[in-house]
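Participant: Return atomic coordinates for the entry below.
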Amino acid sequence: MTPIDIPLDLQIEILLRLPVKSLFRFRCVSKLWSSIITSRDFKNRHMNIATSSAPPRLLIAFADFDGSKLLLVSSPNPIASSSSFSSSPFCVPYRDLSLVKLQGKKVYNTSRGLICVGAGFKDVAICNPSTRQLHTFPEFKFKDSRHFIPRPNYVFGYDPVDDQYKVLAVHLSSRSENKVLASGKEEAWREAPCVACPHFPRTWGLYMNGTVYYRAKAIDSPDRGSIIMSFDVRLETFNMINIPSKVLSLMGYVNMGDAYRLFTDKALINYREKLV
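Facilitator: Below is the predicted model:
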């Protein structure tokens, strides 16, 4: 039987439309396929095709009490389940990450299918749930050690211009001392000061179009008002966004026994590329 000679360009186009699980196996076919599949250009093209063709789905992470197991569940594909929506489960198993070394790590935000996890100053990592790979970053310390900080608040985003992922560690004290790390061959934490708008982070980050957003409390404000902070991943700059008074008036109060506490930890959501 005469072998079929498929042009390389056509092979790449076929590979670009395969799921990650299949690509992970097909790296063993040949050295050429392995180099193609693991190249940065192929990964970016595969990501763009996957995100443009697939409808948005809800992904939820569950961890047990001691943090030794992490299970991801996903809402069903609305296209595949449209004919039998009434009988479809609300969530279906997606990935069991119990075998990945995530013990004791807290899940922070996501960016382009990757998950930022951390536990203190020496266990910051990025997890790829599709391949179960875990990339750990080097340990770091803040200069200001006068405040007891059980763990920093981590923000994770992607720079589409320089094609680079970055992790921001926000200091949970009045000095707003922050550090940022860029992925690459030489990974090291460096200073990312936010002098103009010192703040306390209140929620995890939300990545959207090269910028990460998170809820915060302004330190310089007399009443430490609630604000939204934005972090430009490429320029590594901060910007403060005031929350409209109409939105602030909708924030509810939670009965805490003898006192009422303002519920300020509402998460930010990306709704059709708009911040809500």
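
Participant: Please make it C-alpha for all contacts and neighbour counts, starting now.
Facilitator: Fine.

Participant: Helices of the stretch 151-276 of the chain, residue ranges please.
Facilitator: Using DSSP state H, counting those that start in this stretch, the helices assigned to the stretch 151-276 of the chain run over residues 245-249.

Participant: if you go through it in chain order, where are the strands?
Facilitator: 153-159, 164-170, 178-182, 190-191, 199-201, 206-208, 211-218, 226-232, 237-242, 253-255, 260-262, 270-271, 274-275 (DSSP state E, counting those that start in this stretch).

Participant: May I see those arranged in TSV, with mean neighbour count and distance to Ala61 as well?
Facilitator: TSV is the format used below for the strands of the stretch 151-276 of the chain (neighbours: other C-alpha atoms under 10 Å; distance: least, C-alpha to C-alpha, whole Å):
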stretch	mean neighbour count	distance to Ala61
strand 153-159	25	17
strand 164-170	21	20
strand 178-182	20	25
strand 190-191	14	30
strand 199-201	26	21
strand 206-208	22	16
strand 211-218	22	19
strand 226-232	21	24
strand 237-242	15	28
strand 253-255	12	25
strand 260-262	12	26
strand 270-271	10	18
strand 274-275	10	22
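
Participant: here's the other one to compare against:
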Amino acid sequence: MSKKKVQKRLAIKGETSIDVPTDTIFFILTRLPVKSLLRFKSVSKAWNAIICDDEFTKIHHHQTKALGRKKLLVQRPTGYFNFRDLENPQLILMERQLFPLKRLQQCAEIMCSCDGLVLIKDHKSYNEYVLWNPSTTKYRVLELCPYLNLDNECPKACGLCNDSNLDDYKVIVICKLFYVVYSLNKGCWKRKQVSLVHFYQLLVIAIGGLALKVVYFGL
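Facilitator: Just a heads-up that it's a prediction; the model follows:
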């Protein structure tokens, strides 16, 4: 996020600080834990706009990775989520947070994550996926995939990865004889055919912008 953009947002309704430079405020916010960011969203509309900004989210995530902080997202049977610091299990970064989309609060299933984004699936549906950022509580319901229907086999595996070349996030869902890829930038699904006859087990591994499929199969 550029300095001018930060200054513009902090200037909403005279919220610019006289004593603290705007770039200093931004610098401090990018280094705060998730629990603090969620609390500081209510300080002002300007702070909320900054914390919810996609570019700020990327910078905050890179700062977290640079500091070596590893976090664990725990889903409770009651539908609540907790964020914990793996290096300090007693430190709860976020506690008893419900998934913001009410109709999925009791049926949200964590599938995988990448760069702080979590792929959620409605466990009662074969075709409904949601990308969620627990840090900002923002989410995006993905368009229903036209290639997944009741006539197909249930998805065998799915993955989420970042395509750094295109600055895009992609969701991969693998079925028996084909797989589909969703582009967050384009907002659409593409189908790819595969030649395997039967899958015993699949695993999708995302490394940077590369999605690797580890497949055990029989013919």
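
Participant: re earlier: could you export the strands of the stretch 151-276 of structure 1 as JSON lines, including distance to Ile37 of structure 1?
Facilitator: JSON lines is the format used below for the strands of the stretch 151-276 of structure 1 (distance: least, C-alpha to C-alpha, whole Å):
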{"stretch": "strand 153-159", "distance to Ile37 of structure 1": "20"}
{"stretch": "strand 164-170", "distance to Ile37 of structure 1": "18"}
{"stretch": "strand 178-182", "distance to Ile37 of structure 1": "23"}
{"stretch": "strand 190-191", "distance to Ile37 of structure 1": "32"}
{"stretch": "strand 199-201", "distance to Ile37 of structure 1": "38"}
{"stretch": "strand 206-208", "distance to Ile37 of structure 1": "26"}
{"stretch": "strand 211-218", "distance to Ile37 of structure 1": "28"}
{"stretch": "strand 226-232", "distance to Ile37 of structure 1": "30"}
{"stretch": "strand 237-242", "distance to Ile37 of structure 1": "34"}
{"stretch": "strand 253-255", "distance to Ile37 of structure 1": "51"}
{"stretch": "strand 260-262", "distance to Ile37 of structure 1": "49"}
{"stretch": "strand 270-271", "distance to Ile37 of structure 1": "30"}
{"stretch": "strand 274-275", "distance to Ile37 of structure 1": "33"}
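
Participant: Looking at those strands, spot the one closest to Ser75 of structure 1.
Facilitator: Closest to Ser75 of structure 1 of these is strand 270-271 (C-alpha to C-alpha; 16.6 Å).

Participant: and for the longest helix belonging to structure 2, what span of structure 1 is it aligned with?
Facilitator: Ordering each helix of structure 2 by length in residues (DSSP state H) puts helix 54-66 first. Matched against structure 1 by TM-score structural alignment, helix 54-66 of structure 2 falls on residues 40-52.

Participant: Enumerate every residue touching the residue positioned nearest the centre of structure 2.
Facilitator: Structure 2 has Leu117 as the residue nearest its centroid, 1.3 Å off, counting by C-alpha atoms, centre = their mean. By C-alpha atoms under 8 Å, 6 or more residues apart in numbering, the contact set of Leu117 of structure 2 is 131-134.

Participant: Give me the distance between it and Val43 of structure 2.
Facilitator: According to C-alpha to C-alpha, to the nearest Å, Leu117 of structure 2 stands 24 Å off from Val43 of structure 2.

Participant: How about Asn185 of structure 2?
Facilitator: 31 Å.

Participant: Next: Phe81 of structure 2.
Facilitator: 24 Å.

Participant: of the two, who's got more company?
Facilitator: Phe81 (18 against 9; other C-alpha atoms under 10 Å).

Participant: Mind telling me what the residue nearest to the centre of structure 2 corresponds to in structure 1?
Facilitator: Looks like Leu117 of structure 2 aligns to Leu114 there (TM-score structural alignment).

Participant: Check the spacing between the corresponding residue of structure 1 for Arg140 of structure 2 and Asp163 of structure 1 real quick.
Facilitator: Matched by TM-score structural alignment, Arg140 of structure 2 corresponds to His135 in structure 1. Going from His135 of structure 1 to Asp163 of structure 1 by C-alpha to C-alpha gives 17 Å.
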